[in-house]
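Chemist: Test case, fold it:
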Amino acid sequence: MMQGSEKIVAAETDESNDAQAIPAAPALDETTVSGLVEAALAAVAEAADSASLKQVRIDHTGERSPLALANRAIGGLPGAERKDAGKRIGQARGRVNQALKAREGELGEAELAHRLTEETVDVTLPVSFGPVGAPHPITAMIELMSDTFLSMGWAVAEGPEVETEWMNFDALNLHPDHPARAESDTLFVAPASSHVVLRTQTSPVQIRSLLTRALPVYVVSPGKVFRADEYDATHLPVFHQIEGLVVDEGITLGHLKGAVEQFARALFGEITLRWRPNYFPFTEPSVEVDLECFVCHGESVGNPDRPCRTCSSEGWIEWGGSGVVNPRVLAAAGVDTDRYTGFAFGIGVERALMFRNGVKDMRDMSDGDVRFSRALMGDAR
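Modeler: Down below sits the predicted model:
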């Protein structure tokens, strides 16, 4: 245990340590306070970076800074002196804080500019890229075809791929004994008695448009269709069509010819078309559209020395069917056939892509090889 004299010595030592831990408050007269402010402002101005400015802030505005201690000492002054001292100390601390804020902004801008200069990336350096894909040429072709008709003021219509037999056949004037309705040609979702099929054409979209849209109707309907075809170089069981339908007052075969010729020029440039009579249940009269062979341009016809495999030396390539809409089709959709007439056409997207890009095998379009898509995309858009 400590004796009495040891306790006194220990107490004096503790008081000495406290005096060193908390500096004595400076005098509060105007000269002393001005000196503290000038010292703080000088330290702020000399701070070279944000780290040193942080230390200046601690030294001159922290809890143990001279100005903070002076502010604490105000409470011990007589009432007459307390007001003047408080105003003097408050103004001093305000000047120091403003200087700190201004210097902080200056240093921040300088450091940001330095980082932007020093941390630049050389964008000319070689970099490695991953494999680049491409839109499928069929998708690009459908977009091109649709855009062509959109520019003519038409609308793009879509419909379900699973259709009722009435929409796919009956409404289009295909009688129950028509060969196209046999199971050898049509894919039924369930037994034939279900009357539900995978659509064999996009023509049901035209019927839906007549049933749901106000007349006149100008629509084009691209989409996927399904048939029980062989999978070979020129046939696919799943392929794409784009069909157009116009129903308005005074529509004639001449309007059909103008629209299809404009469509052909948008896809193939200046090209000659041939119109041949044909038969389709849903149009009357019906015409088949042929394109002049884009390989031989007809020079192989009757010329055994220059045969053409593309058109079999006939000079023409079958492109699609068209005609004036059969009044029975209009009547099935509730259209007044005494007032309205129309035309329709159908084009195979894969066949158009073959003509436009020289594709020899349709199976290349369904193999999913991105090299095929990249090779054609320069021409397919």
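
Chemist: C-alpha from now on. contacts and neighbour counts both.
Modeler: Will do.

Chemist: Is residue 253 in contact with residue 343, as I believe?
Modeler: Yes: using C-alpha atoms under 8 Å, residue 253 is in contact with residue 343, at 7.0 Å.

Chemist: Quickly list what's touching both of the two.
Modeler: Listed as contacting both residue 253 and residue 343 by C-alpha atoms under 8 Å, 6 or more residues apart in numbering are 323-324.

Chemist: Looking at the two, which is more packed in?
Modeler: residue 343 (27 against 18; other C-alpha atoms under 10 Å).

Chemist: what's that one in contact with, if anything?
Modeler: Residue 343 neighbours (C-alpha under 8 Å, 6+ apart): 245-247, 251-253, 255-256, 283, 322-325.

Chemist: And it, how far from residue 106?
Modeler: Note on residue 343: its distance to residue 106, by C-alpha to C-alpha, to the nearest Å, is 75 Å.

Chemist: A PyMOL selection for the contacts of residue 343, restricted to the buried ones, would help me check which they are.
Modeler: Those of those that count as buried under 16 or more other C-alpha atoms under 10 Å are selected in PyMOL with:
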select buried, resi 245+246+247+251+253+256+283+322+323+324+325
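
Chemist: next up, for comparison:
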Amino acid sequence: MADKIQQLRNEINQSTASTQEELEAYRIKFISRKSVLGELFNEMKNVAPEERKAYGQAVNEVKQLAEDKFRSLIDGLEDSKENTGSKAPIDLTLPPMVNLGTVHPLTIIHNRIVEIFQKIGFNVADGPEIEDDFHNFTALNFPENHPAREMQDTFFIESNPDIALRTHTSSVQIRIMENQKPPFRTLAPGRVYRNEAISARAHCFFHQVEGFFVDKNVGLVDLKQTLYYFAKELFGQDTKVRFRPSYFPFTEPSAEMDISCNICKGKGCNICKYSGWVEILGSGMIDPNVLENCGIDSEEYTGFAFGMGIERIAMLKFQVNDLRLYSENDVRFLNQFKNMS
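Modeler: Coordinates of the predicted model:
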């Protein structure tokens, strides 16, 4: 029996493993439950009682030797993998390389818009993205079957045509006005959905910021001065602003606001269609019907509202010509904004 133990000791010492398969074969032979060492322990019952102590000690020593050898074979195999190929030596004097993420460009613009309006007293509100017909259309002066509803292609819930993905964050305006008492000075940013073909200039979902101010004696001059302030804070003090008459069911009078193209500085380019102007938002005085739908006396209170697309603002601010890039999560695109947050 002593000869068998010595033979195993020699075999363990001479064992090598240059592949994972050879390492596994060693483990099965010397470490596993059904290994040759297990057989030696089973022989304990056949050893004379006076020799069992010495025998057990000898077998335990061989077991320890086998486990130590197994660990050394693992280390040797890992070292050989690391040294394979033409890796450059590690320079321990270099600073640690940490791959940090970045704030999304739409988040950058969202935060900047909120910051600008918070400086003049606007608070931020949120609302559900799945809305009912009343909050998304009816309360905003969209009569049932009115052609104005066709201005926005809507994603309706098939099982309930009264429920839809909101087409604008104006629905938040209704929820605030029907549940609180004026004055209101609120900003409502969020994601909205419209059933549109996806292209460089349109998407089936985008992000919008709705703002509204309701109080006594609020006039058109308040709307214009608020938006003048916003445009110059975001795009620079040299930015020129103009208003053009427009139509929205929930405001009267209504206007779209343009700024001088910040890419060509008003000289004309493909972004502004060589006009020197770029439209950035819609606005107007809140229609009295909207106030009355929310239980607010339109004889006592007036207000204005405006809405803008964050993607459109980001395209102008960062000179991006394809808004699909904002939702594709291409790290090559996103890494360009690391130092802008």
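
Chemist: if we can go back for a sec, and the contacts of residue 343 of the first structure, which is closest to residue 174 of the first structure?
Modeler: Using C-alpha to C-alpha, residue 283 comes nearest to residue 174 of the first structure of these, at 11.0 Å.

Chemist: Give the aligned equivalent of that closest one in the second structure.
Modeler: Taking TM-score structural alignment, the alignment pairs residue 283 of the first structure with residue 251 from the second structure.

Chemist: Now for the residue nearest in space to the middle of the first structure, which secondary structure element holds it?
Modeler: Centroid check for the first structure by C-alpha atoms, centre = their mean gives residue 135 as the closest residue, at 13.0 Å. Assessed by DSSP states H and E, residue 135 of the first structure sits outside every helix and strand.

Chemist: Repeat that for the one 4 residues further on.
Modeler: Assigned by DSSP H and E, residue 139 of the first structure falls within helix 137-150.

Chemist: The helix or strand following that helix - contacts with which helices or strands?
Modeler: Where DSSP H and E defines the elements, the next helix or strand beyond helix 137-150 of the first structure is strand 155-156. Under the contact criterion of 3 or more C-alpha pairs under 8 Å, 6 or more residues apart in numbering; DSSP states H and E, strand 155-156 of the first structure touches helix 137-150, strand 217-226.

Chemist: where along the second structure do the strands fall?
Modeler: Ranges of strands within the second structure are 123-124, 130-132, 156-157, 160-165, 184-193, 205-215, 241-248, 251-260, 277-286, 302-309, based on DSSP state E.

Chemist: if I look at the equivalent of residue 271 of the second structure over in the first structure, how far off is residue 276 of the first structure?
Modeler: Matched across to the first structure, residue 271 of the second structure falls on residue 310, judged by TM-score structural alignment. As judged by C-alpha to C-alpha, residue 310 of the first structure and residue 276 of the first structure stand 20 Å apart.

Chemist: Looking only at neighbour counts, state which of these two leads.
Modeler: residue 310 (17 against 12).

Chemist: ok, residue 162 of the second structure - contacts?
Modeler: 132-133, 156 are the contacts of residue 162 of the second structure under C-alpha under 8 Å, 6+ apart.

Chemist: can you rerun that using 6 Å?
Modeler: 132-133 (C-alpha atoms under 6 Å, 6 or more residues apart in numbering).

Chemist: Kindly report the same for residue 330 of the second structure.
Modeler: Taking C-alpha under 6 Å, 6+ apart, one finds nothing in contact with residue 330 of the second structure.

Chemist: Could you check which residue of the first structure pairs with it?
Modeler: Aligned partner of residue 330 of the second structure by TM-score structural alignment: residue 369.

Chemist: and the closest residue to residue 325 of the second structure other than its chain neighbours, how many residues sit next to it?
Modeler: Distances taken as C-alpha to C-alpha, 6 or more residues apart in numbering place residue 333 nearest to residue 325 of the second structure, at 7.4 Å, with adjacent residues excluded. The tally of other residues near residue 333 of the second structure (other C-alpha under 10 Å) stands at 13.
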